[in-house]
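Enquirer: have a look at this prediction, sequence included:
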Amino acid sequence: MTGYLTPAPPRVLAHRGLAIDLPENTMLAFIAAVDAGARFLETDVHASADGVAVIAHDSSLDRVAGRDVAVERTLWKDLQEIDLGMGARVPGLREALLALPDARWNIDLKSDASVIPAVRAVVEAKAVDRVLLTSFSERRRRQALALLPEVATSPARAVVVRAIAAQRLGLQRQLARLLEPFAALQVPRRHRGVEIVTERSVAAFQRAGVEVHVWTVNDEAEMRELLAMGVDGIVTDRCDLALPLVGG
């Protein structure tokens, strides 16, 4: 496994940076998170029309910039002209990796078009050992891993569902085989009213060889509960609240 999962857990993953009063997924938010003490940054990647990996959660900039601009239909040079607030622009993944060389990045590949540009950006920034690539699409994750076999990954939804089923049925050997390729299992605490993260499930997933990261948790009391269960990571919009709970 790469050096992504260092230092030892528990760890806090700053979800889209620290964007309390700043535009999300921008260098302003990422720098604010690092300044607060975050070592791990969670973010999302699309591709511009000319194949540049860019940091954005949505396929359009409508929510974050009030403009109906489709990221993958817009050239990189034109995306850079759009103000996301406070003078912030859409960051390029390569530039962000280079700008914060000590940070570890949890990168969600949001579209098919983003995979190759994201891999290229990671390689050009010489950041393979400090990124984790993930996606809701197992096909995207596998494509990225084929291009970058040494990179850390976490499973897509289909594998997560199978892992939860194996854990609930007590099939520990099958669970270990299923999760063997992964560095972390990243899940919500509950889904549709069903508890996914419990003290028992956390222990089973960890015995299978992965860290357990829970998203997206912004309540301090809930953070404490999850840490008491033994989770390895908390993905949060409020890294300023979570960091003191894990000792910075």
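Expert: Now that the structure is in, tell me what you want to look at.
Enquirer: C-alpha from now on. contacts and neighbour counts both.
Expert: Noted.
Enquirer: which other helices and strands does the longest strand seen in the chain contact?
Expert: Counting residues, the longest strand in the chain under DSSP state E turns out to be strand 40-47. Packing partners of strand 40-47 (3 or more C-alpha pairs under 8 Å, 6 or more residues apart in numbering; DSSP states H and E): strand 11-15, strand 53-55, strand 104-109.
Enquirer: among the ones you listed, which comes closest to L97?
Expert: Closest to L97 of the helices and strands packed on strand 40-47 is strand 104-109 (C-alpha to C-alpha; 8.0 Å).
Enquirer: any idea which helix or strand comes after the closest one?
Expert: helix 115-124 (DSSP states H and E).
Enquirer: ok, back up a step: nearest to A158, of the helices and strands packed on strand 40-47?
Expert: strand 104-109 (15.4 Å).
Enquirer: would JSON lines of the helices and strands packed on strand 40-47 with distance to A33 and mean neighbour count be doable?
Expert: Output for these, formatted as JSON lines (distance: least, C-alpha to C-alpha, whole Å; neighbours: other C-alpha atoms under 10 Å):
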{"stretch": "strand 11-15", "distance to A33": "6", "mean neighbour count": "29"}
{"stretch": "strand 53-55", "distance to A33": "16", "mean neighbour count": "29"}
{"stretch": "strand 104-109", "distance to A33": "12", "mean neighbour count": "25"}
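Enquirer: distance to R142 added to those, as CSV?
Expert: Shown next, in CSV, are those (distance: least, C-alpha to C-alpha, whole Å):
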stretch, distance to R142
strand 11-15, 23
strand 53-55, 18
strand 104-109, 11
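Enquirer: figure out which of those strands is closest to M223.
Expert: strand 11-15 (10.2 Å).
Enquirer: hmm, back to that, got the angle between the longest strand of the chain and helix 115-124?
Expert: Counting by axes from the mean of the first three to the mean of the last three C-alpha atoms, to 10 degrees, strand 40-47 points 130 degrees away from the direction of helix 115-124.
Enquirer: quick one: the helices in the chain?
Expert: 27-35, 62-65, 76-79, 93-99, 115-124, 138-147, 157-168, 172-179, 199-207, 220-229, 239-242 (DSSP state H).
Enquirer: structure B:
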Amino acid sequence: MSEVSQYIFNGLMLGVIYAMVAVGFTLFFGVLDVIKFSHGDTLMVGAFAGLTASILMMKIGLDSPVLQLLAVVVFAVAVTGLLGAGIAKFLILPLRHAPPLNTLLATLMLGTVMREAVRLFYPDGSNPKPFPALLPTSMVELGGLSLRIDNLILLASGLLAIAGVHLLITRTKLGLAIRAVAQDGETARLMGINFEAVVLITFALGSGLAALAGVMNGLYYYEVNFNVGLLLGVIGFAAAILGGLGNIYGAIIGGFL
């Protein structure tokens, strides 16, 4: 029974990562009815940005795990948030009135460019890179289960991130604006909502959440590689489809399934 419980916990750990990726897909589809196939590669960029932040912190002598973890998360989320907003501004919005296939292919090719750029230009980028162990790795006994504290922290962090997005969407004026744009963009414009700003913020939010998922994946497996976004992107997209594109709660459930 303990082995079954252990497998269930491991499934929850991975499920929360998949759910975070799926929420990004459903946010993008909600506001613009587009499928951003470069989303997984945005996650990969976030993971490599976090790794870079950790390396830089070590080079300047700041080897505190807490400071490194803070720098990793902040830098990864900031880089991918800006990247996501830039993709929306310069690629997706200009193609808004084009056939959906155009946007799909454009983001698919962009993902390939991002993946190959990291492989070619990041130092030794074609090989898996060790990701620093920044969380405590001691064990704790819970109901007959031997669980690593770092996994518990990652699971709690993922759930808190998803809960934070839920509260942002349902309890804030920004969330109301996002829901209005998702419901009817033209009507939202007529009501005085800045359509483009809401789209950019939504893409930054979804991309930042993907970066956090990428960092969590690196902390879980202790490595990151240029193909990580391809796998997580496919799984996250499948979870979003399973839960219903545009349905955040469905995407979350799909991630855990």
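Expert: Received the coordinates, thanks. Being a predicted model, the structure only gives us computed values, none of them experimental.
Enquirer: TM-score of the superposed pair?
Expert: The TM-score (TM-score structural alignment, normalised by the length of structure 1) is 0.25; 106 aligned residues with a C-alpha RMSD of 5.9 Å.
Enquirer: hey, which of the helices of structure 1 is tucked in deepest?
Expert: helix 239-242 (a mean of 23; mean count of other C-alpha atoms under 10 Å).
Enquirer: does the most centrally placed residue in structure 2 count as helix, strand or coil?
Expert: Residue closest to the average C-alpha location in structure 2 (C-alpha atoms, centre = their mean): A210, at 0.8 Å. Secondary structure, DSSP: H, G, I helix; E, B strand; the rest coil: A210 of structure 2 is helix.
Enquirer: for it, give me its contacts.
Expert: The contact partners of A210 of structure 2, by C-alpha atoms under 8 Å, 6 or more residues apart in numbering, come to 20-21, 24, 39-40, 42-43, 46.
Enquirer: quick revisit: and the helices of structure 1 as TSV, adding distance to R190 of structure 1?
Expert: Below are those laid out as TSV (distance: least, C-alpha to C-alpha, whole Å):
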stretch	distance to R190 of structure 1
helix 27-35	26
helix 62-65	26
helix 76-79	36
helix 93-99	31
helix 115-124	28
helix 138-147	21
helix 157-168	11
helix 172-179	19
helix 199-207	12
helix 220-229	12
helix 239-242	19
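Enquirer: about what we covered before: out of the helices and strands packed on strand 40-47 of structure 1, flag the one nearest R120 of structure 1.
Expert: strand 53-55 (8.3 Å).
Enquirer: so what secondary structure elements neighbour the closest one?
Expert: If contacts are counted by 3+ C-alpha pairs under 8 Å, 6+ apart, strand 53-55 of structure 1 sits against strand 40-47, helix 93-99, helix 115-124.
Enquirer: make a markdown table out of the ones you listed and add distance to A242 of structure 1.
Expert: Formatted as a markdown table, these follow (distance: least, C-alpha to C-alpha, whole Å):
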| stretch | distance to A242 of structure 1 |
| --- | --- |
| strand 40-47 | 12 |
| helix 93-99 | 23 |
| helix 115-124 | 28 |
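Enquirer: of all these, which one is nearest V12 of structure 1?
Expert: strand 40-47 (6.4 Å).
Enquirer: for the closest one, list every residue counted as buried.
Expert: Neighbour counts over strand 40-47 of structure 1 (16 or more other C-alpha atoms under 10 Å) mark 40-47 as buried.
Enquirer: okay if I get those as JSON lines plus distance to V54 of structure 1?
Expert: Below are these laid out as JSON lines (distance: C-alpha to C-alpha, whole Å):
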{"residue": "F40", "distance to V54 of structure 1": "18"}
{"residue": "L41", "distance to V54 of structure 1": "15"}
{"residue": "E42", "distance to V54 of structure 1": "14"}
{"residue": "T43", "distance to V54 of structure 1": "10"}
{"residue": "D44", "distance to V54 of structure 1": "8"}
{"residue": "V45", "distance to V54 of structure 1": "6"}
{"residue": "H46", "distance to V54 of structure 1": "5"}
{"residue": "A47", "distance to V54 of structure 1": "6"}
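Enquirer: between these, which sits nearest A99 of structure 1?
Expert: L41 (12.8 Å).
Enquirer: hang on, isn't that closest one packed against L13?
Expert: Yes: counting by C-alpha atoms under 8 Å, L41 of structure 1 does reach L13; the two are 5.3 Å apart.
Enquirer: can you map out the strands along structure 2?
Expert: 129-130, 139-142, 145-148, 223-224.
Enquirer: comparing these, which comes out most buried?
Expert: It is strand 223-224: most buried of the strands of structure 2 by mean count of other C-alpha under 10 Å, with a mean of 20.
Enquirer: hang on, the earlier thing: so the longest strand of structure 1 versus strand 11-15, what angle?
Expert: 40 degrees.
Enquirer: look up how far I235 of structure 2 lies from G255 of structure 2.
Expert: Separation of G255 of structure 2 from I235 of structure 2 (C-alpha to C-alpha, to the nearest Å) stands at 8 Å.
Enquirer: what sits in contact with each of these two?
Expert: Residues touching both G255 of structure 2 and I235 by C-alpha under 8 Å, 6+ apart: Y18.
Enquirer: could the contacts of A210 of structure 2 go into CSV alongside distance to D150 of structure 2 and neighbour count?
Expert: Formatted as CSV, the contacts of A210 of structure 2 follow (distance: C-alpha to C-alpha, whole Å; neighbours: other C-alpha atoms under 10 Å):
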residue, distance to D150 of structure 2, neighbour count
M20, 18, 30
V21, 20, 34
G24, 24, 29
H39, 26, 32
G40, 24, 31
T42, 24, 30
L43, 21, 31
G46, 20, 32
